[in-house]
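1. Pasting the sequence and the predicted model now:
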Amino acid sequence: MTQVLIIATNGFEQSELAEPKQQLEDAGHTVTIASIDEGEITGWKDNNWGDSVTVDKTFGNVTVDDYDALLLPGGQINPDILRMNADAIDMIRSFNMRGKPIAAICHAPWLLAEADIVRDRTVTSWPSLRTDLRNAGANVVDQEVAIDGNLITSRNPDDIPAFTDALIEMMVADKKIAA
């Protein structure tokens, strides 16, 4: 069974966590939500606070080797907080060093830049991040999904179906190679 880790905190874009999580679970994957603190985190939806989700694990209780892929939802607030969290950045770097799929949507590629893993890679994001990504050495494109090695990036909530499909396809391909 494939294990997917989502890392997020308060202010995650509601649709960018809930919809991929549901699609992944519907496809038979197990999803774990990790955050800075125990309890619940609250999403952001339509310019206001959205629904809360239960945190399954805190960052300190996550072992990267227990997961096959990492999903990073966006929203302005969520990645801005997480990029200042050393544990979150270390996890992203660890997934990357192991070549495991990392899927980041909307504002979440900020985290990839903070982890210094976008240099010479092709990525996409929400338009306001594109200069930051270029400054971090990325080749930035404006398309529904950009795949470069183990990185999958998308621009916005409209891209969620293609974004999640790309992650599922990459995990299936990785499992076949590993088998």
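-> Right, received. Where do you want to start? Since this is a predicted model, take the numbers as computed values, not measurements.

2. Only C-alpha atoms from now on, for both contacts and neighbour counts.
-> Will do.

3. what's the helix ranked longest in the chain in contact with?
-> Once the chain is assigned using DSSP state H, the helix that runs over the most residues is helix 160-178. Applying Cα atoms under 8 Å, 6 or more residues apart in numbering, the external contacts of helix 160-178 come out as 2, 16, 19-20, 23-24, 68-69, 101, 103, 105, 144-145, 152-154.

4. repeat that for 6 Å
-> 20, 145 (Cα atoms under 6 Å, 6 or more residues apart in numbering).

5. buried stuff in it?
-> 160, 163-168, 170-171, 174 (16 or more other Cα atoms under 10 Å).

6. then this one, side by side with the first:
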Amino acid sequence: MRIAFLTAPEGVEQVELTDPWQAAKDAGHEPVLVSTRPGEIQAFDHLDKADTFPVDEVVGETSADAFGGLVLPGGVANPDFLRMDDEAVAFVKDFFEQGRPVAAICHAPWTLVEADVVRGRVLTSWPSLRTDIRNAGGTWVDEQVKVCDHGPNKLITSRKPDDLKAFCETFLAEFAGAGG
């Protein structure tokens, strides 16, 4: 299965990109780095610059049709940039409209809030997003990983880097169950 990993040009939390990416590769999937512009993205280790990664596809030049699932890594700046990009928001919303599975960790649900896809769903995130999620019609829970199957697709969310092992295991199982 081709899995889109959507990030902004900078601000993604590196471990929240690289751990799920490697888990997807190890499970036989094809991870694809999608961003809002071509070139490279700049990852961060909290607030410090970390590595750069080459962009495989640009969000405005691809669609959810090309992927079996979507992973949204966190980092504080990453989803903040993404939610201000109309094409990125439309890309995310398209996965929900097509019933494809989506996984988001840490601050990544900010992009889900902007895409207006949390209403009626139960999810988790970094704790500072709980009010945003509630205001968008979702139910926030403090759990290591949460799977919500409200609607035609699965939404898998986790709180933070410490939850990555459970997040990776869960999203891979759910993506496989969705036809991957």
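-> Structure's in. What do you need? None of the values given here were measured: they were computed from a predicted structure.

7. Using CSV, lay out the buried residues of helix 160-178 of the first structure together with distance to Ser35 of the first structure.
-> As requested, the buried residues of helix 160-178 of the first structure are exported to CSV (distance: Cα to Cα, whole Å):
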residue, distance to Ser35 of the first structure
Ile160, 21
Phe163, 22
Thr164, 21
Asp165, 24
Ala166, 24
Leu167, 21
Ile168, 23
Met170, 24
Met171, 23
Asp174, 26
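
8. ok, which stretches of the first structure are helices?
-> Using DSSP H, helices in the first structure cover 14-26, 77-82, 86-97, 109-114, 130-135, 160-178.

9. The first one vs the second structure, average offset?
-> Think helix 14-26 of the first structure. Helix 14-26 of the first structure: mean distance to aligned residues in the second structure after superposition is 0.5 Å, counting by mean Cα distance after the TM-score superposition for the first structure.

10. And the residue lying farthest from the centre of the second structure, how far from Arg159 of the second structure?
-> Within the second structure, Asp48 marks the point farthest from the mean C-alpha position, 21.1 Å out by Cα atoms, centre = their mean. With the distance defined as Cα to Cα, to the nearest Å, Asp48 of the second structure ends up 20 Å from Arg159 of the second structure.

11. likewise Asp94 of the second structure?
-> Asp94 of the second structure is 24 Å from Arg159 of the second structure, by Cα to Cα.

12. Who has more neighbours out of the two?
-> A side-by-side neighbour count of Asp94 of the second structure and Arg159, using other Cα atoms under 10 Å, places Arg159 first with 27 against 16.

13. counterpart of that one in the first structure?
-> Matched to the first structure by TM-score structural alignment, Arg159 of the second structure sits across from Arg155.
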